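K.L.:
Structure, please.
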Amino acid sequence: MYKNSRTVSKYLAGSFIALLLLAYVQSCKEKKQEATVDTVVKILEEGDGFVNIFDGETLTGWKGDPNYWRVENGALVGEVTPETLLKSNTFIIWQGGQPDDFELKLEFKIAESGNSGINYRSDLIDTIPNAMKGYQADIDGKRRYTGQNYEEKKRATLAYRGEKVTINSQDTPDVEGSLRANVKSNCWQSREVVGSLGESDSLKTKIKSEDWNEVHLIIKGNRLQHYINGVLMSDVNDEDTINRKLKGYLGVQVHVGPPMKVEYRNIRLKNL
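P.N.:
Got it, this is the predicted structure:
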């Protein structure tokens, strides 16, 4: 009787182990299927022409001052410390070309004291290292300017947050000092507000403070649209054939001012 009991016990133990193995194999299959589904969904979501232009691990393909730019936790980090205060704005610049018509998607997080922006269709400034001038999707930690269209070192503010604007034709070419007379209170004067996208303070509530936000720029022809978290923040039609740019460099900024930190991740570009 004792011998038969031991045999039954061994049989039951073996069966239990077999069931555990079967459950494990089935679980692995299900997880693999789930991972495959997730991968397919991601491909379908991002399979519409967007290409990652930042690998999340290195600064490969980007050029900037390593005193201010690094990669950390999958993000492109720009930081100014008390020991590295800036005398002029500095950028890290994508080396993959000069996009003309494109869409750009990325996420940013910025400290409350931070001031940054995404420059596009911009020129490099030969006399200042890692400096750019051109269109900028403005970003700041206090959310005063985030979402507006500001043209760095050129025509200044083209559209405040909540504005749909037409920039009128201008005979003043972009040469040293020639544009200053048409800029007042840091705003380009040859512009017409043709519509409203909402009150600036109301749109501000759509922007997260010191948390991750999604940016989507749609830049096509002379129309420049800045979206944040799916909300259109500014919309510019640039009819100024003398001063507008239809292609140029792409980069992100850390601004002159107090110590600050800004992070960018999931930077994806689609040429139109």
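K.L.:
Going by C-alpha atoms from here, please, whenever you check contacts or count neighbours.
P.N.:
Fine.
K.L.:
what's the residue closest to the geometric middle of this protein?
P.N.:
Taking CA atoms, centre = their mean, the centroid of the chain lies closest to residue 106, which sits 3.3 Å from it.
K.L.:
How about that residue: what's its closest non-neighbour residue?
P.N.:
Among residues not flanking residue 106 along the chain, residue 267 sits closest, at 4.4 Å (CA to CA, 6 or more residues apart in numbering).
K.L.:
show me the contacts for the one you found.
P.N.:
Shown in contact with residue 267 (CA atoms under 8 Å, 6 or more residues apart in numbering): 52-54, 104-107.
K.L.:
Just the element for it, please.
P.N.:
Residue 267 is part of strand 260-271, with elements assigned from DSSP states H and E.
K.L.:
now residue 19
P.N.:
Residue 19 is located in helix 2-46, with elements delineated by DSSP H and E.
K.L.:
Which other helices and strands does whichever helix or strand comes after that helix contact?
P.N.:
Under the assignment DSSP H and E, the closest C-terminal helix or strand after helix 2-46 is strand 51-52. If you count contacts as 3 or more CA pairs under 8 Å, 6 or more residues apart in numbering; DSSP states H and E, strand 51-52 packs onto strand 260-271.
K.L.:
If you count neighbours, what's buried in the strand it packs on?
P.N.:
260-270 (16 or more other CA atoms under 10 Å).
K.L.:
just stretch 23-32 next, same as before
P.N.:
For stretch 23-32, a neighbour-count test (16+ other CA under 10 Å) marks nothing as buried.
K.L.:
Would you do the same for the sequence below? I want to compare the two.
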Amino acid sequence: MSTSLYSKGLRLTGLVAITLACTVLISCTSNEASDGWQSLFDGETLDGWRSVGGNAPYAIEDGAIVGTMTAGTPNSFLITENEYGDFILELDIKLEGETTNSGVQTRSHIDETANNGRGRVYGRQVEIDPAPRAWTGGIYDEARRGWLYPLDLNEAAKAAYKKEAYNHIRIEAIGNEMKTWVNDIPVAHVVDTIDATGFIGLQVHSIGDSALAGKKVYFKNIRIQTENLQPQDFPQGIYTVNLTPNSLTAYETQSGYELLFDGQSNAGWIGAYQDTFPTKGWEIKDGNITVLPANGSESTNGGDIVTTEQFGAFDLSFEFKLTEGANSGVKYFVTLSEQNTGSAIGLEYQVLDDERHPDAKMGKDGNRTLASLYDLIPAQKTNRSTRPIGEWNKGRVVVAPDNTVTHYLNGEKVLQYERGSDEYKKLVSESKYKNWDNFGQADSGHILLQDHGNRVSFRNIKIKRL
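P.N.:
Alright, predicted model coming up:
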């Protein structure tokens, strides 16, 4: 009797255990379905992924996808077989070494014929960068447009990355907007109209140093949401790279940005030393405001144009496109009090074809080259920070309330100085501006686009008062 009851008890206990297990399983499955997250990696196999590009191997170790850096092969990628449109992607990444590199491709594509049939991946990539420049979380356009969001645009986020440890990456791609976080710190914000869909990819970067062969990059906890997306709060004050010409996102507007050029009219602009916009020498067409070519001389055709408003501390962004051999400039703190001939006086962000215009070889130590503070401070550019003639470049000038001024070119910081400092005054005393009293030190001034007799186009001109 007792044996029979004991057997029944075992059967009952087993039934309860099975029931509880099923309940837990159903509950977990329901929770995963209800919050919309889907795992892209099961922890055991590479089902749903394929290797393309280079020949770096991918394996599975302790529930992580592990890519190994390999000499003599181009960038390698493990890409999803499925493509994704709007999504929120989260994963953890660990990278060995401090001179290595990796990244996560989003809405990307492949040229299947490149690399001897291995394919070449292209598209927006979230950077993983342990090097001293610390651009992890920045956005790079792999094999196409280059850097879209270097972390010089958000220096506070450079400290987010943890070396030789797992870093939690969050990527939101919703509509035309892409935002990134590293270890819950907001990093980058790009608005881009291309690539509405594409695959996800995990990169093992090519290596030029054979000593790096064998270094590894680890990916785990890879999950994605594609429905009922709830964007995470993105605090105000983080710079936005908006690639939609002459437009402002709601986030930019809330942050205080305003357009200085609406893409259609000359509203807000007049000729320097004039009461109206020039009747010749400038063209507004196809969303661009363009200096028309004349004889290459300074302000002899339509003349410079200036904003009707004046600005003190500000964050100014603009895009410009040069033609071969062209010269122009964007000036700030232009007071128009000098009543001089030629171009109006002001601090100038140089806009120039460095290769073909003779002004690049004049001045001192390259202080008349592209993005320099003209005739005062040379821009410290790299080949990576410039775009070819005929392509759009992005300029930016930030004047902080403490008079610290920073020039950027395509998102990279190229110079910084303090307006009115002893060092600044010494530079002015040795420049072509030495005879102008208090040059560049006005409390406020106009923004100016220069007519130097060459065809140069501008667009996406926006400003935020600081």
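K.L.:
rewinding a little: looks to me like the residue nearest to the centre of the first structure is in a strand.
P.N.:
Yes: when DSSP: H, G, I helix; E, B strand; the rest coil is applied, residue 106 of the first structure is found to be in a strand.
K.L.:
Now which residue in the second structure aligns to it?
P.N.:
Aligned counterpart of residue 106 of the first structure in the second structure: residue 91 (TM-score structural alignment).
K.L.:
quick one: the helices in the first structure?
P.N.:
Remark: helices assigned in the first structure by DSSP state H are 2-46, 200-204.
K.L.:
residue contacts, the closest residue to residue 74 of the first structure other than its chain neighbours?
P.N.:
Spatial nearest neighbour of residue 74 of the first structure, chain neighbours left out: residue 56 (4.3 Å); criterion: CA to CA, 6+ apart. By CA under 8 Å, 6+ apart, the residues touching residue 56 of the first structure are 71, 73-76, 265-266.
K.L.:
How much space separates residue 121 of the first structure from residue 71 of the first structure?
P.N.:
24 Å (CA to CA, to the nearest Å).
K.L.:
Of the two, which one has the most company?
P.N.:
Taking other CA atoms under 10 Å, residue 121 of the first structure and residue 71 do not tie; residue 121 has more neighbours (22 against 18).
K.L.:
residue contacts, the more buried one?
P.N.:
98-100, 134-135, 245-250.
K.L.:
If you rank the residues you listed by neighbours, which is first?
P.N.:
These, ranked by neighbours (other CA under 10 Å): first place residue 135, 28 neighbours.
K.L.:
which residue lines up with it in the second structure?
P.N.:
Residue 135 of the first structure maps onto residue 124 in the second structure, with residues paired by TM-score structural alignment.
K.L.:
State the distance from its match to residue 141 of the second structure.
P.N.:
Separation of residue 124 of the second structure from residue 141 of the second structure (CA to CA) stands at 4 Å.
K.L.:
Which helix or strand contains the residue nearest to residue 332 of the second structure when sequence neighbours are not counted?
P.N.:
Distances taken as CA to CA, 6+ apart place residue 447 nearest to residue 332 of the second structure, at 4.7 Å, with adjacent residues excluded. Residue 447 of the second structure belongs to strand 446-449 when assigned by DSSP H and E.
K.L.:
Which part of the first structure matches that strand?
P.N.:
Using TM-score structural alignment, strand 446-449 of the second structure pairs with nothing in the first structure.
K.L.:
Quick check: which helices or strands does that strand pack against?
P.N.:
strand 305-307, strand 327-334.
K.L.:
Make CSV from these and add mean neighbour count to it.
P.N.:
CSV is the format used below for these (neighbours: other CA atoms under 10 Å):
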stretch, mean neighbour count
strand 305-307, 25
strand 327-334, 25
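K.L.:
Save those as TSV, and put in distance to residue 153 of the second structure too.
P.N.:
Below are those laid out as TSV (distance: least, CA to CA, whole Å):
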stretch	distance to residue 153 of the second structure
strand 305-307	25
strand 327-334	20
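K.L.:
that older thread, scan the contacts of residue 267 of the first structure and report the most crowded one.
P.N.:
Scoring the contacts of residue 267 of the first structure on neighbours with other CA under 10 Å, the highest-scoring entry is residue 54 at 22 neighbours.
K.L.:
That residue pairs with which position in the second structure?
P.N.:
Aligned by TM-score structural alignment, residue 54 of the first structure pairs with residue 41 of the second structure.
K.L.:
Could you find the closest non-adjacent residue to that match?
P.N.:
Nearest one to residue 41 of the second structure, counting by CA to CA, 6+ apart, is residue 222 at 6.0 Å.
K.L.:
before we move on, what about residue 409 of the second structure?
P.N.:
Spatially, and ignoring its direct neighbours in sequence, residue 409 of the second structure is nearest to residue 395 (4.9 Å; CA to CA, 6+ apart).
K.L.:
Let me see the contact set for the equivalent of residue 87 of the first structure over in the second structure.
P.N.:
Using TM-score structural alignment, the partner of residue 87 of the first structure in the second structure is residue 73. Residues near residue 73 of the second structure by CA under 8 Å, 6+ apart: 54-56, 206-207.
K.L.:
from these, which single one is nearest residue 146 of the second structure?
P.N.:
Proximity to residue 146 of the second structure was ranked across these by CA to CA; first place goes to residue 206, at 16.2 Å.
K.L.:
ok, how many other residues are close to that closest one?
P.N.:
With neighbours defined by other CA under 10 Å, the count for residue 206 of the second structure comes to 22.
K.L.:
Quick one: neighbours of the closest residue to it other than its chain neighbours, just the number.
P.N.:
Leaving aside its sequence neighbours, residue 206 of the second structure sits nearest to residue 75 (CA to CA, 6+ apart; 4.6 Å). Residue 75 of the second structure has 21 neighbours, counted by other CA under 10 Å.
K.L.:
thinking residue 75 of the second structure is in contact with residue 143, fair?
P.N.:
No: using CA atoms under 8 Å, residue 75 of the second structure makes no contact with residue 143, being 10.1 Å away.
K.L.:
still on that earlier bit, quick check: the residue nearest to the centre of the first structure vs residue 187 of the first structure, distance?
P.N.:
Residue 106 of the first structure sits 27 Å away from residue 187 of the first structure, taking CA to CA as the criterion.
K.L.:
Equivalent analysis for residue 2 of the first structure, please.
P.N.:
To residue 187 of the first structure, residue 2 of the first structure is 96 Å away according to CA to CA.
K.L.:
ranges for the strands of the stretch 151-272 of the first structure?
P.N.:
Ranges of strands within the stretch 151-272 of the first structure are 156-159, 163-167, 183-184, 187-188, 191-196, 213-220, 223-228, 231-238, 249-254, 260-271, based on DSSP state E, counting those that start in this stretch.
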